[in-house]
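Enquirer: build me a model:
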Amino acid sequence: MRAPRSPQVSTAVLVQRWRTMTFLHWRYPAQVVQRLLPANLTVHTFDGAAWVGLLPFLMEDVRPPRLPAVPWLSRFPETNVRTYVHGPDGAVGLYFFSLDAGRLPAVVAARASLRLPYFWSDLAVEVDGDTVRYRGRRRTPGPDGAGYDLRVRFGQAYRDAELTAFDHFLTARYRLYSQVAGRLVAVDVAHPPWPLRRGNLVDLRQDVVQAAGLPAPAQPPALHASDGVDVRVGFPHLVRART
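Expert: Model (predicted):
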């Protein structure tokens, strides 16, 4: 099944690369997730359930277009906890419960501009052959100490024909929603389809999902892995309800 088409972002505020990405997703009752969303967003379900993802990865070459990357500032690990939503504009996208980043300036900028729930955290992405270890521990703001330690073995690439609607539901997301000064805004991101690979979860300990206000996952996660994509991030815009 073909992936949904990425939007065009002709004028980008940032360009970046998302590398060594792992997608872990758990099924939750829709009403459990809905109670954590803003009133103007509705949980987007698949197979009758909401899905919550834990996604650790490496950010590289983070910079405004046409400007050079700053080596220390432009490369750092990041991890997000997210779910999938319908917006009042009729579009679908994602909503972040938390984002952990290894660079304090990036945390401060994202919290100030888009009110995204970023946390400054001590993070690491360690690659050993086909096995990747992701580690993280939250610094500030609280809850102090929330974190994770997981290892994933990256496997063979999926052929396009092998990918299902469920695979795309969990990974092909090109819009984020956030509340800024009481108003809903959206940001579009453009990138090629994810080159998805099979993955095997070797080990997992985490409490960042619970720190978002959710119960601990009750089953093993659905897992996807990817070497990554190049990304263009658009300017935020106000979301207007569909009439």
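Enquirer: can we go C-alpha only for contacts and neighbour counts from here?
Expert: Noted.
Enquirer: the helix or strand encompassing Leu201: what's the following helix or strand?
Expert: Per DSSP states H and E: Leu201 is located in strand 196-206. Counting by DSSP H and E, the next helix or strand C-terminal to strand 196-206 is helix 208-211.
Enquirer: flag every buried residue along that next one.
Expert: Within helix 208-211, the residues that count as buried by 16 or more other CA atoms under 10 Å are 208-209, 211.
Enquirer: sorry, back to before: what packs against the strand holding Leu201?
Expert: strand 147-157, strand 222-234 (3 or more CA pairs under 8 Å, 6 or more residues apart in numbering; DSSP states H and E).
Enquirer: what is the orientation angle of the one helix or strand Glu60 maps to with strand 147-157?
Expert: If you go by DSSP H and E, Glu60 is part of strand 50-63. Angle of strand 50-63 versus strand 147-157, following axes from the mean of the first three to the mean of the last three CA atoms, to 10 degrees, is 90 degrees.
Enquirer: to check against the first, give me the structure of this:
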Amino acid sequence: MERAPTFRAVSIQGWHDLTFLHWAYPPDVVQALLAPGLRVHTAEGSAWVGVTPFRMHAVRPVGLPPVPHLSSFPEVNCRTYVQHPNGTAGIWFFSLDTPRLWIIAALRSMGLPYMWARARMGVDPPGQPVARRAAYLSRRLLPRPGGSQAPGMRVEVEVGRRLDRPDPLAVFLTARWWAFTSRAGRLWQVPVAHPDWPLHRARAVVVDVGALVRAAGLPAPQAAALVHFSPGVRTRLGLPRES
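Expert: The predicted structure is shown next:
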């Protein structure tokens, strides 16, 4: 995938201890949920839906220091992969769950579908460059109509060896340099810059994400997940630009 051109960063973020879980879907099922103007980006004949829990670390505007506690927190994304008519490939988010209300307020104004959730995660052993195990848990906090249970997820993975040469599908699912949003009926794209993901093989021990995926309007995944783990990268984000 083509990287975003040089841009002026407005935010610096660490994305750490991230697990990529992916499932193949029929392209027309995913296409029906996209904003007008975007088309589903396929690989191996399928659309791909991902659930990616991780830890945001030292999130801050450029030029300002991180604020203890407020700047580091768990996040869970539900996403797919899209192309714009201009040829740009990127990510379309169905949801982004986090416990930090300031993040939700700031980024919902940019069109990103952030949701308020109780979330926690842990890695074993803690404080090491690469974890051997990682566990994630989240549950949205706002009540649902009719009193039904709010969407959440639970994931536990065992981390394996590093992939020296990730296969083309792993690159397709992780090497993304744009995120798309929709505001006031218009498409916007956000540039993202970071090093290539250091990817590890991983094995899912627990995967309970059906409610989260159904909340996006998709059927819950039935097959086993394709799983990768990364200790993380440091990222720079730019201002949204109209597509």
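Enquirer: and the residue nearest the centre of the second structure?
Expert: In the second structure, the centroid-proximal residue (CA atoms, centre = their mean) is Asn77; its distance is 3.8 Å.
Enquirer: quick one, longest helix in the first structure?
Expert: The residue-count maximum for a helix in the first structure (DSSP state H) belongs to helix 104-114.
Enquirer: same for it, what does it pack against?
Expert: So helix 104-114 of the first structure, by 3+ CA pairs under 8 Å, 6+ apart, packs with strand 118-128, strand 175-180.
Enquirer: could I get the buried residue list for the longest one?
Expert: In other words, strand 118-128 of the first structure. Of the residues in strand 118-128 of the first structure, 118-125 count as buried by neighbour count, 16+ other CA under 10 Å.
Enquirer: follow-up on the earlier one: right, and the helices and strands packed on helix 104-114 of the first structure - which one's nearest Asp100 of the first structure?
Expert: Among these, strand 118-128 comes nearest to Asp100 of the first structure, with 4.7 Å by CA to CA.
Enquirer: compared with the second structure, how much does the closest one deviate?
Expert: Following superposition, strand 118-128 of the first structure is found to deviate from the second structure by 0.8 Å on average (mean CA distance after the TM-score superposition for the first structure).
Enquirer: which non-adjacent residue is nearest Arg3 of the second structure?
Expert: The shortest distance from Arg3 of the second structure to any non-neighbouring residue, by CA to CA, 6 or more residues apart in numbering, is to Trp177 (5.4 Å).
Enquirer: surely Ala216 of the first structure meets Gln210?
Expert: Yes. Counting by CA atoms under 8 Å, Gln210 is a contact partner of Ala216 of the first structure at 5.6 Å.
Enquirer: what's the longest strand in the second structure?
Expert: strand 9-25 (DSSP state E).
Enquirer: once aligned to the first structure, how far is that one on average?
Expert: With mean CA distance after the TM-score superposition for the first structure, strand 9-25 of the second structure averages 0.4 Å from its match.
Enquirer: against the first structure, where does that strand fall?
Expert: Taken onto the first structure by TM-score structural alignment, strand 9-25 of the second structure occupies residues 12-28 there.
Enquirer: could you look up the SS state of the corresponding residue of the second structure for Arg66 of the first structure?
Expert: By TM-score structural alignment, Arg66 of the first structure lines up with Gly63 in the second structure. Of the three states, Gly63 of the second structure takes coil according to DSSP: H, G, I helix; E, B strand; the rest coil.
Enquirer: look up how far Gln210 of the first structure lies from the corresponding residue of the first structure for Ile104 of the second structure.
Expert: Matched by TM-score structural alignment, Ile104 of the second structure corresponds to Val107 in the first structure. From Val107 of the first structure over to Gln210 of the first structure the distance is 21 Å, taken as CA to CA, to the nearest Å.
Enquirer: same check on Arg5 of the first structure?
Expert: Distance, Arg5 of the first structure to Gln210 of the first structure, using CA to CA: 32 Å.
Enquirer: and for Arg17 of the first structure?
Expert: 28 Å.
Enquirer: what does Val108 of the first structure give?
Expert: Noted for Val108 of the first structure: a distance of 23 Å to Gln210 of the first structure, by CA to CA.
Enquirer: before we move on, what about Ala165 of the first structure?
Expert: Distance, Ala165 of the first structure to Gln210 of the first structure, by CA to CA: 27 Å.
Enquirer: Gly102 of the first structure now?
Expert: Gly102 of the first structure sits 20 Å away from Gln210 of the first structure, going by CA to CA.
Enquirer: likewise Arg35 of the first structure?
Expert: 14 Å.
Enquirer: what of Gly228 of the first structure?
Expert: Counting by CA to CA, the gap from Gly228 of the first structure to Gln210 of the first structure is 27 Å.
Enquirer: run through the residues that contact the nearest residue to Gln8 of the first structure once chain neighbours are set aside.
Expert: With sequence-adjacent residues excluded and distances taken as CA to CA, 6+ apart, Gln8 of the first structure is closest to Ala190, at 6.1 Å. Ala190 of the first structure makes contact with 6-9, 174, 231-234, according to CA atoms under 8 Å, 6 or more residues apart in numbering.
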